[in-house]
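Kindly return the folded structure for what I paste below:
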Amino acid sequence: MTFQQAPVRNVDITSRFWSQMQRCSKEKTIPAIIKAQKSLQHWYCLTWKEGHEIQPHPFWDSDIYKIVEAACYFLMKNEDQQLMATVEEAVDMIRAAQHPDGYINSYYTVLGISKRWTNLRDMHELYCLGHLTEACVAYETLTNSGRLLEPVLKALRHVDEVFGSEPGKKRGYPGHQEIEIGLLRLYELSGEPVSLKLAKYFICERGRHDANGETYFDHEAKARGGDPYDHFGGEMKAWFAYPRDYSYNQADRPLIEATEVKGHAVRAMYYYIAATDLVRLTGDKDIKAALDRMWTDMTEKKLYITGGIGAMRQWEGFGAGYVLGDTEESGTCYAETCACFALILWCQRMLQLDLNVKYADVMEIGLYNGFLGAVGLDGGSFYYQNPLRTHTGHPKERSEWFEVACCPPNVAKLLASMGSLIYSFKQDVVAIHLYIESAFSVPGTDVVVSQTTNMPWSGDVHITVTGYTALALRIPTWADEYTSSVQGEVRDGYLYIPRSQNLDLTLSFMVKARKIYPNPALEKDEVCIMRGPLVYCIEDVDNDVDIDHVGLLDDVVSDGEPIDIAAVNGVIPIKATGRELVKGNNQLYASNPWKYGEKKSLLYVPYFLRANRGGNGGMTVWAKRLNGC
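Coordinates of the predicted model:
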């Protein structure tokens, strides 16, 4: 029996740290997103008819659906009549936008319904429908009204009439994975067989080639009179120029034949999330073996210290192993917010299959670092990309909105639903993956598991259980030492506590500043600092040193006195010692081009807090490693 996610409704997060983040998202992020969409007219694109003067974007529908999903998660925990009215407004638009046969997509409704389903590779019809399906799951979980379930099932039955392996159907699959996730979530909610059937088809059909070595994307391009080598087929602005290599879409081969993670990082993560859910529901061993290969390749060769993924700017995705640059300008440090968001959800799914600390470790690193810093402390500004270094004089400010605005709604979605990341459960066992102050009421039982902690600043955790259950408690690999007031057995990084009644337990993890060194294959003679799950950086706003040219001495690093940064109270900074690297000459190559300046005291702050306090733009996670200087 696999683990189940903790329902959002059943988890109350009381952590001062995370409650503030959630409150800011509900009160500022969601309204900021809705305001931006309405001011730009995006919100109303579902109401437009053929020939409308404004041309919709192929992605806009998905933004509406993601906002609905995020809002529903917040509404599960907090009543808000105005927000609920916005959700119902969106549901009304969705219902009214549907064509008689079930089809729904504003782009082709406006620009010509005759062209629908002619460019799955680029035009995001199935992607948008996937986000609608996920919004449906959230909305029906909240309301149980059927108002969104009815049009969504009608839309999916239309898709089933068009696509599949049966004679007369198109053997297509989405260019951007997402519908597979929604289909499997809807199947678990409603039990509708068409959802499982379509999900399995889309996942397993992807990457198949005919006898001539061509994929469905080649065939559809020729059918519409396009060139398979011409990305977007002339229908959209081509932001990227890459050859006919369908690894970009993870469609170069079936998943069960794949040996490494390739292509667009968000698409890959969405694919693996759905495939992991399919394994949980069907027990497919070949897909599970493939997912294990993907995990190993990603975590051993293509994962940033922050939990970011997708180094290559040109295709927003994975490059060769160990190609992990620091700057956006290098083209090898993209680390899209949505990719980290999706990685966190893949970790969550893998934990349902296999309770192993390696998945929870990556989930935690991504959550606190690669994901959390993507939204400003004002709640209304966002990063699309998350480099590990920005240069002095070129501050990287967060944006209020983007032309392709996939990241802001995903930030809101995760913050609203993050209770489901903390716990999972199955018969007579509750697993704790993240130490975040909260309480979990186990569905169908009288068991309540609570934890009190000041993580991420302190490693002390007090756990209480009312009722009768066993526990599986994660032992983070960053904790060199830990103590537990109740003994148990450690398996795959989880401390298993036998079933007991009304348990009271104290855990204590050593949380201290530590230096982290890169694999030699990365060719970085540098060092960074972490404390618990937090990656730290140095910013020019705190340090009287040239951030672009600074090295870290092999001295002890230690905790500083707690400080408050905006609404985040009790931040623990890190004190270190370094030297400024002063240029000795202007030659391109020289025997000794650098001079070491005097010793400098350096102050490090958590990476997620970067670019919130002004400064001149200088920030770095990695610093040159200095020995005996």
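
From here on, just use CA atoms for contacts and neighbour counts.
Noted.

Run a quick neighbour tally on Cys537.
25 (other Cα atoms under 10 Å).

Leaving out chain neighbours, which residue sits closest to it?
On the basis of Cα to Cα, 6 or more residues apart in numbering, the spatially nearest residue to Cys537 that is not a chain neighbour turns out to be Val621, at 4.3 Å.

Distance-wise, check that neighbour relative to Arg16.
26 Å (Cα to Cα, to the nearest Å).

the more surrounded of the two?
Val621 (25 against 15).

Tell me, how many residues neighbour the residue nearest to Cys338 when sequence neighbours are not counted?
Spatial nearest neighbour of Cys338, chain neighbours left out: Cys407 (5.4 Å); criterion: Cα to Cα, 6+ apart. Neighbourhood size, Cys407 [other Cα under 10 Å]: 23.

before we move on, which element is Cys136 in?
helix 125-143 (DSSP states H and E).

what's that helix packed up against?
Judged by 3 or more Cα pairs under 8 Å, 6 or more residues apart in numbering; DSSP states H and E, helix 125-143 is in contact with helix 60-77, helix 149-162, helix 179-190.

To compare against the first, here's the next sequence to fold:
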Amino acid sequence: MAFQQVPVRNVDITSGFWSQMQKCSKEKTIPAIIKAQKSLQHWHCLTWKEGHEIQPHPFWDSDIYKIVEAACYFLMKNRDEELMATVEEAVNMIRAAQHPDGYINSYYTVLGIHKRWTNVRDMHELYCLGHLTEACVAYETLTNSGRLLEPVLKALRHVDSVFGSEPGKKRGYPGHQEIEIGLLRLYELCSEPVLLKLAKYFISERGYRDANGETYFDHEAKARGGDPYEHMGSEMKAWFQYPRDYSYNQSHCPLVDATEVKGHAVRAMYYFIAATDLVRLTGDNKIKAALDRMWTDMTEKKLYVTGGIGAMRQWEGFGAQYVLGDTEESGTCYAETCASFALILWCQRMLQLELDVKYADVMEIALYNGFLGAVGLDGGSFYYENPLRTYSGHQKQRSEWFEVACCPPNVAKLLASMGSLIYSTKNNVVAVHLYIESTFSVPDTDVVVSQTTNMPWTGDVQINVKGKTALALRIPTWAEGYTTSVEGEVQAGYLYIPESENLNVRLSFKVQPRRIYPNPALGKDELCVMRGPLVYCIEDVDNDVDIDHVGILDDFVSDGDPIDIASVRGVIPVRAKGREVVAGKSQLYASVPWDYGDEKGLLYVPYFLRANRGGNGGMTVWARRLSSFK
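You can find the predicted model right below:
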């Protein structure tokens, strides 16, 4: 039996750090997203009819569905009549937008319904339906009204009538994975067999080629009278991929045959999330073996220290092994916010299959670093990309909205539902994956597990249990040591404590600055600083040095005194020592090594707090390792 996700309703986050982030998201981020959608005329696209003067973007429906999902998670914990009215407004639009046979999509409703299902590679019909299905799960969990379940099941039965391996059906699958996740989530909610059948088909069919080596995407292009290369952007025509490369959307081969993670990072993560859920529901060992290969390739050769993934800007995805640049300008440090969001959810799913600290470690690092800094502390501005270095005078400010606005709603979704990341359950065991102050009421029992902690700033944790249960407590790999008041057995990085009643456990982890060095294959003699799960960076707003040309002495890092940065109180900075290049930096080549100026103190702050306090834009995670110049 696998570990089970816990309902959002059953977890109360009391952490001053995270509750502030959640409050900001509910009160500022979600209203900002809805305001942007309405002011830009996106919100009401579902009400438009054929021939409407404005043509919807193929993604717009999904933005509506994602914000409905995020709002429902918040409404599970906090009553808000105005927000609930907005949700019901969206549900009414969805119901009214549905065609008699179940089809829902504003783009083809306006463009012409006769063109539907002719380009599933590019036009996102199935992707949008996936987000509608996930919104349905959240809405029905909140209301149990059936108002969204009815049209969504009708829409998905229509999809099943169109796609499949049966005679007369299209042997297609989505160009952008997502519906697979929604199908399996809804299946677990209502147990409709067609949902599992359709999800299994989409996951297993991807990458199938006929005797001529052609994919479904080749066939559908020819069927609509087009060239298979039509509409292929540069992401599918890179010089080393020309003329086409279906690894962009992971359809170059079936998942069970894949040897490394390739292509668009968000698509890959959505694919793996659904495939992991399918393994849990069906026990497919071949898919599990493929997922293990993908995990190893990604985490050992293609993962940023921040938990960001997808180095290549050109196709928003994975590059060759060890190609992990620092800057957006280089084209090799994209690290899209949605990719970190999806990675976190894949880690959550892998933890359900196998309780192993490696999954929780990556989940935690991606959460605190690759994901969290994407939203400004104002709650209404966002980053799409998350580079590890920005140069003075060239920093891009967070944006209030994007033409392709997938990232802001995903930020709201995760912050609203993050209680489900902290714990999971199996039989009489409660697993604790993240040390975030909270209270968890175990479903269908009288057991309540709570933790008191000031993570991520300190490493002391108090676990209190009311009732009778066993515990599995994660021992983070970053903790160089730990103490516990109750002994247990450590397995795969989790401390297992036998079933006990009304138990109190004190854990203490060492949270102190540590130096992190890159794999030699990355080809750089640099280091960065981490403290607990947090990656730190140097910003020019704190330092009287040229951030673009600074090195760090790797024999000294220590905690600084707590400071407040905007709404985040009690931030622990890190102090280090370094030197600035003072000669030779303008020369491309020199006959003597560069000279460095006098030793100076450097102040590091958490990476997620970057670009919130002005400055000239200079920021870096990695700095030159000066001991190598001695």
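
quick one on the thing from earlier: looking at structure 2, name the residue matched to the residue nearest to Cys338 of structure 1.
Taking TM-score structural alignment, the alignment pairs Cys407 of structure 1 with Cys407 from structure 2.

what residues are up against Ala289 of structure 1?
Shown in contact with Ala289 of structure 1 (Cα atoms under 8 Å, 6 or more residues apart in numbering): Ile256.

Return the set of buried residues in the helix or strand where it lies.
Ala289 of structure 1 belongs to helix 285-301 when assigned by DSSP H and E. The neighbour-count check on helix 285-301 of structure 1 (16 or more other Cα atoms under 10 Å) flags Ile287, Lys288, Ala290, Leu291, Arg293, Met294, Trp295, Asp297, Met298, Thr299, Lys301 as buried.

And for stretch 427-434 of structure 2?
Val429, Val430, Ala431, Val432, His433, Leu434.

do stretch 322-333 of structure 2 as well
Tyr322, Val323, Leu324, Gly325, Asp326, Thr327, Glu328, Gly331, Thr332, Cys333.

for stretch 486-498 of structure 1, same thing?
Residues of stretch 486-498 of structure 1 classed as buried: Gly493, Tyr494, Leu495, Tyr496, Ile497, Pro498 (neighbour count, 16+ other Cα under 10 Å).

hang on, Arg613 of structure 2 is in a strand, isn't it?
No: counting by DSSP: H, G, I helix; E, B strand; the rest coil, Arg613 of structure 2 is not found in a strand; it is coil.

wouldn't it be in contact with Val541 here?
Yes: under the criterion of Cα atoms under 8 Å, Arg613 of structure 2 makes contact with Val541 at 7.3 Å.

so what's the counterpart of Leu345 of structure 1 in structure 2 up against?
Aligned counterpart of Leu345 of structure 1 in structure 2: Leu345 (TM-score structural alignment). Leu345 of structure 2 sits next to Ile273, Met363 when contact means Cα under 8 Å, 6+ apart.

hmm, 7 Å instead?
Counting by Cα atoms under 7 Å, 6 or more residues apart in numbering, Leu345 of structure 2 touches Ile273.

For it, pull up the helix or strand it's in.
Assigned by DSSP H and E, Leu345 of structure 2 falls in helix 337-353.

average offset between that helix and structure 1?
With mean Cα distance after the TM-score superposition for structure 1, helix 337-353 of structure 2 departs from structure 1 by a mean of 0.1 Å once superposed.

That helix vs helix 285-301, what angle?
Between helix 337-353 of structure 2 and helix 285-301, the angle comes out at 130 degrees (axes from the mean of the first three to the mean of the last three Cα atoms, to 10 degrees).

More neighbours: which of Arg613 and Val541 of structure 2?
Per other Cα under 10 Å, whichever of Arg613 of structure 2 and Val541 has more neighbours is Val541, with 19 against 13.

Quickly note the distance from the more buried one to Ile547 of structure 2.
Distance, Val541 of structure 2 to Ile547 of structure 2, using Cα to Cα: 10 Å.

Tell me where the stretch 301-450 of structure 1 has helices.
Counting by DSSP state H, counting those that start in this stretch, the stretch 301-450 of structure 1 has helices at residues 337-353, 357-365, 407-417, 419-422.

Can you check the distance spanned by stretch 16-34 of structure 1, start to finish?
The first-to-last residue distance of stretch 16-34 of structure 1 comes to 26 Å (Cα to Cα).

Counting neighbours, which bits of it end up buried?
Judged by neighbour count using 16+ other Cα under 10 Å, the buried positions of stretch 16-34 of structure 1 are 17-22, 24-26, 28-34.

how close does the residue lying closest to Gly614 of structure 2 once chain neighbours are set aside sit to Pro408 of structure 2?
Among residues not flanking Gly614 of structure 2 along the chain, Val541 sits closest, at 6.9 Å (Cα to Cα, 6+ apart). According to Cα to Cα, Val541 of structure 2 stands 26 Å off from Pro408 of structure 2.

Does anything pack onto the helix or strand where Met530 of structure 2 lies? Which helices or strands?
According to DSSP H and E, Met530 of structure 2 maps onto strand 526-531. In terms of contacts (3 or more Cα pairs under 7 Å, 6 or more residues apart in numbering; DSSP states H and E), strand 526-531 of structure 2 is packed against strand 513-516, strand 534-539, strand 623-625.
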